[in-house]
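Chemist: just a sequence and a predicted model for now, questions to come.
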Amino acid sequence: MKISIIADEISQDPHAAVYIGSQMWNVNQYELRMIEGKRVPDIDDRQVAQLEVIKEKYDIVYSAIGAGLFKCEPDDSAIERQFERLDKAIQLAKRLDVRTITGFALQDAQTHRSKEFRDKMVPHFQKVCKRIQGEGLQFAVETEYMTGVETARDARELIDQVPGLKINWDPANAWVAGEHPLEGYPLIRDCIANVHCKDADSKAWRERNPFVAFGDGLVPWDEIIPLLLRDSSVQTLTVETHIGPLIPKSEKSVRRLRALIQSIKNNQLTIEKGGAQ
């Protein structure tokens, strides 16, 4: 199991982010989201060339492109503008050898995900999957509150209507939206392309930012990680710190995630050895 981190959770300067992450924290995979104030893929050729140089210099992998696609109002003109960004994301992914592009299932401020809303959403994501699969890539919709896919259950309903769609599972987002991760995981275990790791200490997300450093909250990661370690399709866990100050909080989150993974592996090994005696 590899640990990745969203690069701008360290710094929006990609060189600084990768230098700190790789040389100080031994992290060699990075999800791309924000660079120098711009959302990927809305970066210029100079910045793309810089990402190529960094990749070669530090021998790293870009694990996903967090393009923020389709986090927009559910009207046709707004959605069509996102398809233009999707094309840019595809070209960037091919240039940087990235397989996964992530996005969202439109904004749903009423959080009711009505049949009318879903009927509008489905054909757009069918079009997304057809476009992206033709390039040998995959599109993963993130579980995010106040969108059309808040929880794993929402994701399952959408996937059943959009073959080939994948999930960027964020258990903390689903948790603050009211779903326990152990109830959500079995519904989407066959279609997880990316996992975001952060923590939350409250479900009162309408009142304040509920997120805290990994291990400081209430999300049951000690129960989630063993499931993911047994899932051969999940190769990478991506730290999404989501709270400042970024560098110390990100370092703490990486360190705790790595320690939890190792502890679970050690415990499983002990159980296996004990059972073999």
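Modeler: Here it is on my side, so go on.
Chemist: okay, CA-based contacts and neighbour counts for the rest of this
Modeler: Will do.
Chemist: surely residue 151 is in contact with residue 182?
Modeler: No: contact criterion CA atoms under 8 Å: residue 151 and residue 182 do not qualify, at 11.7 Å.
Chemist: of these two, give the one with the bigger neighbour count.
Modeler: residue 151 (28 against 14; other CA atoms under 10 Å).
Chemist: A further structure is provided below for comparison with the first:
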Amino acid sequence: MKSVSRRQFVGGAAGVVASLSLPIRAWAASSPFKIAVISDEISQDFDHACSVIAKDFGLHYVELREMWGKNLQASSDAEIAEAQKILAKYDLQVTDIASPLFKVDWPGAPKSQYGSKGDMHGAQEVAYKQQDEVLARSISLAKQFKTDKIRCFDFWRLDDVAPYRAAINEKLRATADIVGQQGLLLVIENEFACNTATGREAAKVLNAIQSPHFALNWDAGNAVMRGELDAFPAGWDALPKNRIHHCHCKNAIKDASGKIVWSPVDKGYVDWTAQFRALKQAGYRDAVSLETHWRGAATPEASTRISWDGMKQALINSGTF
């Protein structure tokens, strides 16, 4: 073993102590990931949510979906201006616009049994013919909030998507081209109630749509909820790693009755320490965004704080925080 002088040892030890005493936001800034939280998972009060993210969690990034009881799609100019002031106040950057784009039935197909069931995060479920308006609004919001990513979905899940798969892929490809012309990236989330729900399904869609403007928002928790209990590592292994440009962090587990339910980040089928390590090894440098969904504590904020504790520990254990 190489010998170390007392001066080198003391100097090295002092460096470690100094790094440990750094403000938590300096720790977050040193991560290879853009560590974020979807603000409305904490509170509909955008100022309070941003305060928690920046001051209590020590983070630099936020994902936007709802504010003040409204989906971002319905925000007024005044509300957008106020949100921009709040972001500047807490020195937060926006990772992406978490839009409801294509969370609708595919035209001409049987009506999906999944539908919205009220799970639209403040957005009104509009018809397929109005999706161009949702897209235009999302592009505008991305530019106003200075982000280059727009999240979309893959239409409400069909019992048999095969007859419609090629047409759906073409719609996604054409939409990605529109987004790309604006200098933005369309990221499709694998969503348990939509046609692309698992890692294996996402891999097939990405393979079919070879567009530089089309990427994946990887959500291992959603894959588990759809029944892909081996979302990590098997679902993950199926994915082209260079096509992943956003990541949601949540977890799910089976309850006493055998039903899959949301759980805190550190309890469930997804080993987030291993997943974060795999992301780092794959060269991933985009956002990992906490999307708690679990509501086992007294309030959404309390639940998110518990999940953040688990997520933070997984980041530390994986060497990415």
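Modeler: Ah, there it is. Since this is a predicted model, take the numbers as computed values, not measurements.
Chemist: quick one, what contacts the nearest residue to residue 164 of structure 1 once chain neighbours are set aside?
Modeler: Spatial nearest neighbour of residue 164 of structure 1, chain neighbours left out: residue 129 (6.4 Å); criterion: CA to CA, 6 or more residues apart in numbering. By CA atoms under 8 Å, 6 or more residues apart in numbering, the contact set of residue 129 of structure 1 is 138, 139, 162, 163, 164, 165.
Chemist: and residue 129 of structure 1, how close does it get to residue 83 of structure 1?
Modeler: Remark: distance between residue 129 of structure 1 and residue 83 of structure 1 (CA to CA, to the nearest Å) = 11 Å.
Chemist: ranking by neighbours, what's the top pick from the contacts of residue 129 of structure 1?
Modeler: Counting by other CA under 10 Å, top hit in the contacts of residue 129 of structure 1: residue 139 with 29 neighbours.
Chemist: and that one, what's its match in structure 2?
Modeler: Per TM-score structural alignment, the equivalent position to residue 139 of structure 1 in structure 2 is residue 186.
Chemist: what's the average distance for whatever helix or strand that match lives in when superposed on structure 1?
Modeler: Per DSSP states H and E: residue 186 of structure 2 is located in strand 185-189. Mean deviation of strand 185-189 of structure 2 relative to structure 1 after superposition (mean CA distance after the TM-score superposition for structure 1): 0.7 Å.
Chemist: go ahead and name everything in contact with that strand.
Modeler: Strand 185-189 of structure 2 is contacted from outside by 148-154, 175-176, 179-180, 196-197, 213-219, 245-246, using CA under 8 Å, 6+ apart.
Chemist: 6 Å instead, please
Modeler: 149, 150, 151, 152, 153, 176, 213, 214, 215, 216, 217 (CA atoms under 6 Å, 6 or more residues apart in numbering).
Chemist: ditto for stretch 64-84 of structure 1
Modeler: Residues from elsewhere that reach stretch 64-84 of structure 1 (CA under 6 Å, 6+ apart): 31, 32, 33, 40, 98, 100, 101, 102, 103, 104, 106, 107.
Chemist: try 8 Å this time
Modeler: 30-33, 39-41, 85-86, 89, 93, 98-108, 117, 120-121, 128, 147, 194.
Chemist: and it, end to end?
Modeler: So stretch 64-84 of structure 1: terminal residues 19 Å apart, CA to CA.
Chemist: and that stretch, how far out from the chain's middle?
Modeler: Averaged C-alpha coordinates place stretch 64-84 of structure 1 at 16 Å from its chain's average position (CA atoms, centre = their mean, to the nearest Å).
Chemist: cool, stretch 305-321 of structure 2 as well?
Modeler: Centroid displacement of stretch 305-321 of structure 2 relative to its chain, using CA atoms, centre = their mean, is 16 Å.
Chemist: which residues of the stretch 101-250 of structure 1 fall in helices?
Modeler: Per DSSP state H, counting those that start in this stretch, the stretch 101-250 of structure 1 carries helices over the ranges 115-133, 152-159, 171-176, 181-188, 221-229, 246-276.
Chemist: quick one: stretch 96-103 of structure 2 aligns where in structure 1?
Modeler: Stretch 96-103 of structure 2 lines up with residues 64-71 of structure 1 when matched by TM-score structural alignment.
Chemist: what about residue 300 of structure 2, how many residues close to it?
Modeler: That count, for residue 300 of structure 2 with other CA under 10 Å as the rule, works out to 19.
Chemist: quick one: contacts for the aligned partner of it in structure 1?
Modeler: Counting by TM-score structural alignment, residue 300 of structure 2 corresponds to residue 246 in structure 1. For residue 246 of structure 1, the contact set (CA under 8 Å, 6+ apart) comprises 9, 10, 11.
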